[in-house]
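*Asks:* Could you work out the structure for the sequence below:
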Amino acid sequence: MPTLRRLEVFLEAAEDCNFRRTADRLDMSQAGLSNHILLLEKELGYPVFERRRGRSPELAPAGKALLEQARAALNAARVFRGKTAEQEGEGGKIRFDVTIRNYVLRHSIMPALPPFLDRHPNIDIEFDIVDKTTDIIARVGSGKSHFGVYRGHSPGSDSKIRSIVLGSSGTYLFASPELAQRARDGVPLDELPFMLPKKDTEMGTAIERTLAENGIVPKLVTARSQFPETLGEWVAEGRGISLLFMGHMQRYLSAGSVAVISPPIGHWNNILITSLEERSPHLQTMIAFFRDAFAASEQIGPTES
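*Replies:* Here you go, the predicted model:
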């Protein structure tokens, strides 16, 4: 069942049919609003908006039908409950706010979320999407979020934050079958075309450092993008090699449009930080959820030898 918060966001988005305008009005990121709608559509099993490239989203027929149902549900909640889900105690929903980067949410957490919420109907999770790890740490440290999830290093000592290492994720070199064959034929990797994150960004600096530590300094960088999804698409198109997490590339591996051409190059800790006390209700449940979600997203495909 959709949460009340997701129904609220849906009604606001339906009023504007402009995600950027709605996000500004609700004081949230556009990516955060889009993920609210995507989660709602996953829970319902059908699209509520029709999206076309270059055009504002429009309500789908099912979305129009949902409008009255959503309004009725929210009105009933106001009358009979008299308080929001995050204020409820025994017998009501417990809301957790999680700050996270978009690529981690989409590729590692979202696939595991619907079955988790089905198993734990008394838990509601709200995601706040940010661009930098420092922003995640700051929001948890200030008490604005219960949890922060990211890949990287544990924050420095802070009495307000507990840090838990959930495991580690490896990055791998991916290439199209044609470029993978050239690597097998003995062409040095640094002489093949590469695609990298944008320069002077947190991820761009980390990826280039990881490649250099493994003796790879690409001589030909054909493209850069801050979005792992875009880099993955370009790899599948044969435009170059890229260093990515397994979760970004599973669908291309399944389709045979890319190959893994290296063992793991670089290991990144999956970090959960929290401002909750150790004995807080549901803390261990949330830790287990995030650990299992990361583990499921790191199922390893075949590697080129």
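*Asks:* okay, CA-based contacts and neighbour counts for the rest of this
*Replies:* Will do.
*Asks:* all helices of the protein, in order?
*Replies:* 4-16, 19-26, 30-44, 61-81, 102-104, 113-119, 133-141, 177-184, 202-213, 228-236, 246-255, 283-297 (DSSP state H).
*Asks:* so which of those helices gets nearest residue 268?
*Replies:* Closest of the helices of the chain to residue 268 is helix 202-213, at 10.2 Å (criterion: CA to CA).
*Asks:* and the closest one, how far out from the chain's middle?
*Replies:* Taking CA atoms, centre = their mean, to the nearest Å, one finds the center of helix 202-213 at 20 Å from the center of the full chain.
*Asks:* please give me the structure for this one as well, since I'd like to look at both together:
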Amino acid sequence: MINVSLRRLEVFLAIVDTGSFSRAAELLNIAQPSVSAHVRALEERLGGLVFERRRGGRPLLTELGRAVREHAREMLAEVDDMRADIINMRGGASDRLVISIQRGLANFALKDALTSFALTRPDQQLVVRVGKHEEVVHDLRESIANVGCVQVNEDIRGLSSRVIGAQKLKLIASPDHPLAKRRHIRPETVARYSFVGAPPSSVFGKSVARLLASIGIRDPNTAAQATEYQFLRELVVAGVGIACSTEASITPDVAAGKLVVLDVAAEDLFFEIRVLTAARRPLSPSMQDLIDHLAAAAPHP
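*Replies:* From the prediction side, this is the model:
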């Protein structure tokens, strides 16, 4: 019997889905040598190569690797189902509903929707877990949460997602910033100034970087980083740099004159709001109710 650990299959699929050993290591938050070690151990167990390695090129699946890929996806999906069943049994009551939601959505765009859901359904125990994008995805994959909600413009490997809305993003600065009173600012002009934002290694930071690059703001100078909006806001207000934030989060500060929206001559930027659920697992009536409630309240610029 071939004894292959689930972790090695997870590492193998991460390489398949990301297209490289280094990106798989980043996705799984482990060192690249560890990724290589998992693959070597997997190949030793299977008695053959799962990837054709090419220096400087994308690893290609061998015939054996293609066969392993299909079985690995099925096995990991079955494990996800088992975890969910165990958590449901441990949880006891069937009226317990856990949502894991990205902090920006919980604090701004969907805050009122979550509150109204809890108030109008007294027989439904709603548990709200608030965290970073990576933490939301982890909660879904580990069956800690029934439903997830993030702001991102791409599908997420291994999870089902439904777009329920979108948030407009704005470039903001302090009222004293040199660009604050200018109109129709060219993106390349904006790129000359310092920025503050999320760590570039985070999913949110990478997503913002891609959006900025799409309008011509590439590789801006990062003066400071912050994982929490409130601290990022303080840095912008103090004049440390420009930031890219969702419209919902900045509206009160703009109205109070603490921040200004830069008038950039470029297309509007958006983040899709996505509801996440475990792949190949049916939605319960309470899960569907929550998803429909959030979809009805989500912003649509």
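*Asks:* After superposing, what score do the chains get?
*Replies:* Here the superposed chains carry a TM-score of 0.58, computed using TM-score structural alignment, normalised by the length of structure 2; 205 aligned residues with a CA RMSD of 3.0 Å.
*Asks:* coming back round to it: Serialize the helices of structure 1 to TSV and add fields for distance to residue 221 of structure 1 and mean neighbour count.
*Replies:* Shown next, in TSV, are these (distance: least, CA to CA, whole Å; neighbours: other CA atoms under 10 Å):
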stretch	distance to residue 221 of structure 1	mean neighbour count
helix 4-16	40	19
helix 19-26	33	16
helix 30-44	28	18
helix 61-81	44	13
helix 102-104	22	19
helix 113-119	36	14
helix 133-141	26	19
helix 177-184	14	17
helix 202-213	11	16
helix 228-236	12	20
helix 246-255	20	18
helix 283-297	28	17
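*Asks:* so which of the ones you listed gets nearest residue 171 of structure 1?
*Replies:* Nearest of the helices of structure 1 to residue 171 of structure 1, taken as CA to CA: helix 246-255 at 6.8 Å.
*Asks:* That closest one - contacts with which helices or strands?
*Replies:* Secondary-structure packing of helix 246-255 of structure 1 (3 or more CA pairs under 8 Å, 6 or more residues apart in numbering; DSSP states H and E): strand 162-175, helix 228-236.
*Asks:* ok, residues contacting it?
*Replies:* Applying CA atoms under 8 Å, 6 or more residues apart in numbering, the contact partners of helix 246-255 of structure 1 are 107-108, 170-172, 228-229, 232, 236, 258-259, 297-301.
*Asks:* out of the helices and strands packed on helix 246-255 of structure 1, nearest to residue 283 of structure 1?
*Replies:* Per CA to CA, nearest to residue 283 of structure 1 of these: strand 162-175, 11.5 Å.
*Asks:* could you give the angle of the closest one to helix 177-184?
*Replies:* With axes from the mean of the first three to the mean of the last three CA atoms, to 10 degrees applied, the angle from strand 162-175 of structure 1 to helix 177-184 works out at 90 degrees.
*Asks:* mean distance, strand 162-175 of structure 1 to its aligned residues in structure 2?
*Replies:* On superposition with structure 2, the mean distance recorded for strand 162-175 of structure 1 (mean CA distance after the TM-score superposition for structure 1) is 1.6 Å.
*Asks:* So what angle separates the directions of that strand and helix 283-297?
*Replies:* 10 degrees.
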